[in-house]
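Asks: Build the 3D model from these lines:
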Amino acid sequence: MSPHPTAVEAAGLHVTRGRTSILRGLDFTVEAGRITGLLGPSGSGKTTLMRAIVGVQRITQGTLSVLGRPAGSAPLRHDVGYVTQGASVYGDLSVEANVRYFGAMHGATPADAAEAIAAVGLQAFAQQKAADLSGGQFSRVSLACALVAHPTVLVLDEPTVGLDPVLRAELWERFAAMARAGTTLLISSHVMEEASHCSSLLLLREGLLLAQLSPAELAERGGSDDLERAFLTIIKAADHGQEESQVAS
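Replies: From the prediction side, this is the model:
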């Protein structure tokens, strides 16, 4: 278990590109050893927030810390893993060669690589070139490349997109096992049904944090056990509140 009870903490976090505000004054904490879902429609700022957490997005204003250090600090490079939407692997290398290559950057052993490949269910394809795999298998190679370093914090940008329901279920089981072992996971999705797998949810819309709550609290606050419908209710309430404040001003 991480010695830091809070794995990620943001205060007054703003990210601006040109004259466009991408993230607007976010305040939240992410508990260590839990799965936190980052949910919201396309364009809500999910990827920008994740890029800021892993240290590849410049922050305009506010603070963002990971494991007690400023996001992007050099000491965090071996503690934070990041899986982007686009697979970051070499198609002309085998699955094993890819995982061992990325593992070598973190001092991982061949045994670590084998463990990571097994964790994503690709043992039977370890010697195949990544380019010869199916789309779902290819994306799992990226996940194995992140797992091989045994990161304390793992950030995943929509890791289940394009996967069939069986593979999605298997991945979420793996994520749950990692959280039980002490890994902190921040997982983005625009599929609300996946929210039920998370301990905590960050609900984003147009760069604003609408709420941080549990799936049960989302259902209660949104007045529905259908989490997508509950989220839509919260969005409508937020939009209505903004309209009222604009009229008042």
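
Asks: all contacts plus neighbour counts: C-alpha atoms, from now on.
Replies: Fine.

Asks: Helices along the protein, start to end?
Replies: Per DSSP state H, the chain carries helices over the ranges 46-54, 95-104, 110-119, 135-147, 165-180, 215-222, 227-248.

Asks: Skipping adjacent residues, who's closest to T84 in space?
Replies: D157 (5.2 Å; C-alpha to C-alpha, 6 or more residues apart in numbering).

Asks: distance of the nearest residue to S214 once chain neighbours are set aside from A144?
Replies: In space, and not counting its chain neighbours, S214 is closest to S200: 4.5 Å by C-alpha to C-alpha, 6+ apart. In this view, S200 and A144 are 24 Å apart by C-alpha to C-alpha, to the nearest Å.

Asks: Let's see this one next, to set against the first:
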Amino acid sequence: MIEVENLYKKFGKHPVIQGISMTIPPSEICCLLGPSGSGKTTLIRLMIGVIVGDEGTVKIDDVNMPNLSMLGDIGFMPQNDALYDDLSAEDNLRFFGGLQQMKKAALEARMNDVLALVDLTAHRKKMVRDFSGGMKKRLSLAASILHSPKILFLDEPTVGIDPVLKRTIWNQFQELKHAGTTIIVSTHVMDEVTECDKAALIYNGRLIAYDAVTALLAETTSGKVEELFIMASEKEGARL
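Replies: This is a model prediction of the structure:
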């Protein structure tokens, strides 16, 4: 379980996260939805402990973050691929597995599993510099789940990929969820919300709505996410 309580973060004098509180249950997919610059990436970085909030707390399984002891339980797929172009796909995975101190035999077996999951087995010896953008996305996903994390953070994982590959990737997220992984995924693509169990709508660093996706959509007349976001942002504007 992830618990965020009254979280604030500024960069200089600019407030980026403003009083966000939310609880994300285990084994669910939670979507962080908002336009570019709304604070989604900063919120993820605060949750995993890469940066520290000015006020408030983040707890993962009752452990205050940041905490190095939690790194083995967390997987992170950044928006920009953090891969080494001059290494092959499998050597990239060996590098990231080494960072997680995985034993050689376990690492090699797990590499086979994750490469198969993202449909890159046939390309495992290819240099990453020769990969397409979609292949790099899939390899980044493989690297983030290599150590079988309990919680997976995905920052805009489907940006710039075609609809067919997007469907494949979301199918993979659903498989991970059913295997018990908690997934937090940020996006500005409205139709991806319906793939998730819960949605957190973020606007100007504020949490303007958070609930089960079905409950949120039930508040609209059209059943569309676009209407939901407009309604929530108008309410937030009136409150301010």
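
Asks: Nearest to K129 of structure 1, out of the helices of structure 1?
Replies: helix 95-104 (6.1 Å; C-alpha to C-alpha).

Asks: Return the residue of structure 2 aligned against S142 of structure 1.
Replies: Counting by TM-score structural alignment, S142 of structure 1 corresponds to S140 in structure 2.

Asks: Who are the contact partners of whichever residue in structure 1 pairs up with I20 of structure 2?
Replies: Aligned by TM-score structural alignment, I20 of structure 2 pairs with L26 of structure 1. The contact partners of L26 of structure 1, taken as C-alpha atoms under 8 Å, 6 or more residues apart in numbering, are A10, A11, G12, L13, H14, L208, L209.

Asks: 10 Å instead?
Replies: Listed by C-alpha atoms under 10 Å, 6 or more residues apart in numbering, the contact set of L26 of structure 1 reads 9-15, 49, 62-64, 204, 207-210.

Asks: Same check on I60 of structure 2?
Replies: Neighbours of I60 of structure 2 in contact, by C-alpha under 10 Å, 6+ apart: 1-4, 23-24, 47-48, 66-67, 70, 73-74, 151.

Asks: Can you tell me which of those residues is closest to R124 of structure 2?
Replies: Taking those together and measuring to R124 of structure 2 by C-alpha to C-alpha, the closest member is I74, at 24.1 Å.

Asks: So what's the residue count around that closest one?
Replies: Using other C-alpha atoms under 10 Å, I74 of structure 2 has 18 other residues around it.

Asks: quick one: stretch 110-126 of structure 2 aligns where in structure 1?
Replies: Counting by TM-score structural alignment, stretch 110-126 of structure 2 corresponds to residues 112-128.

Asks: How far does that stretch sit from its chain's centre?
Replies: Stretch 112-128 of structure 1 sits 22 Å away from the centroid of its parent chain (C-alpha atoms, centre = their mean, to the nearest Å).

Asks: can you pull the buried residues of that stretch?
Replies: 112-117, 119-122, 125-126, 128 (16 or more other C-alpha atoms under 10 Å).

Asks: now those residues as CSV including distance to A87 of structure 1?
Replies: What follows is the buried residues of stretch 112-128 of structure 1, written out as CSV (distance: C-alpha to C-alpha, whole Å):
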residue, distance to A87 of structure 1
D112, 20
A113, 18
A114, 19
E115, 20
A116, 16
I117, 15
A119, 17
V120, 14
G121, 17
L122, 15
F125, 17
A126, 17
Q128, 16
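
Asks: contacting residues around H240 of structure 1?
Replies: I234, Q246.

Asks: try S139 of structure 1
Replies: 83-89, 120, 130, 133, 159-163 are the contacts of S139 of structure 1 under C-alpha under 10 Å, 6+ apart.

Asks: could you measure it against P159 of structure 1, distance?
Replies: S139 of structure 1 is 8 Å from P159 of structure 1, by C-alpha to C-alpha.

Asks: shared neighbours, the two?
Replies: Common neighbours of S139 of structure 1 and P159 (C-alpha under 10 Å, 6+ apart) are V83, T84, Q85, G86, A87.

Asks: As TSV, those residues with neighbour count and distance to A230 of structure 1 would be great.
Replies: Shown next, in TSV, are those (neighbours: other C-alpha atoms under 10 Å; distance: C-alpha to C-alpha, whole Å):
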residue	neighbour count	distance to A230 of structure 1
V83	23	28
T84	18	28
Q85	15	26
G86	11	30
A87	16	32
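
Asks: At the geometric centre of structure 1, which residue do we find?
Replies: Centroid check for structure 1 by C-alpha atoms, centre = their mean gives I187 as the closest residue, at 2.7 Å.

Asks: Look at P165 of structure 1 and say how many residues are nearby.
Replies: 10.

Asks: list the contacts for the residue mapped onto it from structure 2?
Replies: By TM-score structural alignment, P165 of structure 1 lines up with P163 in structure 2. The contact partners of P163 of structure 2, taken as C-alpha under 10 Å, 6+ apart, are I169.

Asks: How about A177 of structure 1?
Replies: Per C-alpha under 10 Å, 6+ apart, neighbours of A177 of structure 1: L171, T183.

Asks: Go again with 7 Å.
Replies: Taking C-alpha atoms under 7 Å, 6 or more residues apart in numbering, we find A177 of structure 1 in contact with no residue.

Asks: how much space is there between it and L163 of structure 1?
Replies: 20 Å.

Asks: Next: T60 of structure 1.
Replies: 35 Å.

Asks: Kindly report the same for L210 of structure 1.
Replies: 28 Å.

Asks: Over to V83 of structure 1?
Replies: Relative to L163 of structure 1, and taking C-alpha to C-alpha, V83 of structure 1 is found at 15 Å.

Asks: What separates the first and last residues of stretch 27-46 of structure 2, distance-wise?
Replies: Terminal-residue distance, stretch 27-46 of structure 2 (C-alpha to C-alpha): 20 Å.

Asks: Could I get the buried residue list for that stretch?
Replies: Buried, per 16+ other C-alpha under 10 Å, within stretch 27-46 of structure 2: 27-34, 38-46.

Asks: what's the offset of it from the middle of its chain?
Replies: 7 Å.

Asks: cool, stretch 219-236 of structure 1 as well?
Replies: 22 Å.

Asks: What of stretch 93-110 of structure 2?
Replies: 22 Å.

Asks: hang on, the earlier thing: out of the contacts of L26 of structure 1, which are inside strands?
Replies: Secondary structure of the contacts of L26 of structure 1 is defined by DSSP state E; positions in strands are 9-15, 62-64, 204, 208-210.
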